[in-house]
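Asker: no sequence for this one, just the structure:
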């Protein structure tokens, strides 16, 4: 197990690690079904919106195939396509725009507030997300997330897990990479952080993609592997 004594800052992945996107999209989707009368398998809809929309766009941005655009715009492009695919036509522009902003209203997982409270005395707590600054501010305000700062990938005009972005983020904090621990439920993010010299903590979020989803494959072990933020706080106190 890694020694945590030299760690000064904890960087947190946000979507999936800190906040529960699946449940909120499904919840607001069901409300739309009640209004429109259109039955939709909202779990499938949510996963497509996340994977085929947002994550696919990040891959295109990383490869240079697509320019970096605001998070809200990335989500809207896929939402328009999904509304057409599922035959949801009885929504005006205001309603579509409001549903698109569901990604600003995602609730923290149940352990997050207590975990961050336990971690705060010993570490600076900072989200480091591919979501842009506007989205991070909205999520923090909505979820009552008390961060010490916000670091967004759009500061650097690139996205994780670009191998250079972790160095950029460390430089912004005026720290060496080994003074930072990346906390995430996504192995790819942690592999990128480790290669840049950061410590790593894998948080298991078995419900990120909804009930019955397959657990993520981890290609390697990380410094810490925990079930939630509370367990992390106890291990690195």
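Answerer: Great, that's in hand. In this text the structure is predicted, and so the values were computed from the model without any measurement. Numbers count the residues shown, from 1 in each chain.
Asker: Please count neighbours and contacts with C-alpha atoms only from this point.
Answerer: Will do.
Asker: helices or strands up against the helix or strand residue 95 falls within?
Answerer: Residue 95 belongs to helix 93-100 when assigned by DSSP states H and E. On a contact count with 3 or more CA pairs under 8 Å, 6 or more residues apart in numbering; DSSP states H and E, helix 93-100 meets helix 71-85.
Asker: For the helix it packs on, list every residue counted as buried.
Answerer: In terms of neighbour count (16 or more other CA atoms under 10 Å), helix 71-85 has its buried residues at 71, 72, 74, 75, 76, 78, 79, 82.
Asker: biggest separation within these, which pair?
Answerer: 71 and 82 (16.8 Å; CA to CA).
Asker: and the residue lying closest to residue 18 once chain neighbours are set aside, what does it touch?
Answerer: With CA to CA, 6 or more residues apart in numbering as the criterion, residue 18 has its nearest non-adjacent residue at 5.6 Å, and that residue is residue 108. Applying CA atoms under 8 Å, 6 or more residues apart in numbering, we find residue 108 in contact with 18, 19, 20, 143.
Asker: try this one next to it:
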């Protein structure tokens, strides 16, 4: 491999969305004296959000808009009609205050000393800025699919990201915990690294936990990835 840049999926691979959003639902439930399987509610919310943005071309909305608009349907699905508008707003705002996985920030610093590091994500730019500042993540650049107008796994997203980085696809290592992202990146010529995130979807476990055999690198955590890359 002649790697000249690293591109990181951010939602799920870098950010622990499940814990943050699950806590927001649980806090709203406590205010109303309501109990549900908040892990299941959170995962249904994530599925609905992904369904609303994955693969879109030139949408008139971004992923933050989807997070806002699908929330009412998820609440109705789980009998949470008693949740007030302020509960809705509090759960929606939780996306901007997610924690990064604890193994990431230190490894990012190590990797950045050797490679340009880019957040290449379906999340909107404003959200990546907020969570990066919260977690002390210093990217060389952020490439959001909203800036391109094509959302993963559309080939245009990967092609444009490589053009903006001014690096040939074969010299970029796409890093993610999701096969759909890595498979699409590989089809566009990227090298791929699968980082396992067994807790991404909480106790239920991720829906696609096994790396595709064509991945260039498979690791259990980010310090191991940094070591593998000599950082």
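Answerer: Done, it's in. Quick caveat, the model's predicted, so the values are computed rather than measured.
Asker: Output the contacts of residue 108 of the first structure as CSV; include the columns secondary structure, neighbour count and distance to residue 137 of the first structure.
Answerer: Below are these laid out as CSV (DSSP: H, G, I helix; E, B strand; the rest coil; neighbours: other CA atoms under 10 Å; distance: CA to CA, whole Å):
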residue, secondary structure, neighbour count, distance to residue 137 of the first structure
18, coil, 28, 14
19, strand, 23, 13
20, coil, 23, 16
143, helix, 19, 10
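Asker: And the helices in the first structure, which stretches?
Answerer: Assigned by DSSP state H, the first structure shows helices spanning 21-36, 42-48, 56-63, 71-85, 93-100, 112-119, 133-143, 165-172, 187-195, 229-235.
Asker: Mean neighbour count, the ones you listed: which tops it?
Answerer: For those, the largest average neighbour count (mean count of other CA atoms under 10 Å) is found in helix 187-195, namely a mean of 21.
Asker: which bit of the second structure covers that one?
Answerer: Aligned by TM-score structural alignment, helix 187-195 of the first structure falls on residues 179-187 of the second structure.
Asker: List the neighbours of stretch 149-165 of the first structure that are in contact with it.
Answerer: Here stretch 149-165 of the first structure makes contact (CA under 8 Å, 6+ apart) with 58, 61-62, 68, 125-133, 136, 166, 168-169, 188-189, 192-193, 195-196.
Asker: if you set the cut-off to 6 Å instead, what comes out?
Answerer: Applying CA atoms under 6 Å, 6 or more residues apart in numbering, the contact partners of stretch 149-165 of the first structure are 126, 127, 128, 129, 130, 132, 133, 189, 192.
Asker: So what's the residue count around the aligned partner of residue 33 of the second structure in the first structure?
Answerer: Counting by TM-score structural alignment, residue 33 of the second structure lines up with residue 37 in the first structure. Neighbour count of residue 37 of the first structure, defined by other CA atoms under 10 Å: 12.
Asker: Report the outermost residue of the first structure with respect to its centre.
Answerer: Of all residues in the first structure, residue 37 has its C-alpha farthest from the mean position, at 31.3 Å, by CA atoms, centre = their mean.
Asker: start and end residues in the first structure for stretch 119-132 of the second structure, please.
Answerer: Mapped onto the first structure using TM-score structural alignment, stretch 119-132 of the second structure covers residues 127-140.
Asker: how much space between the nearest residue to residue 215 of the first structure once chain neighbours are set aside and residue 228 of the first structure?
Answerer: Leaving aside its chain neighbours, residue 215 of the first structure sits nearest to residue 206 (6.2 Å; criterion: CA to CA, 6+ apart). Using CA to CA, to the nearest Å, residue 206 of the first structure is found at 11 Å from residue 228 of the first structure.
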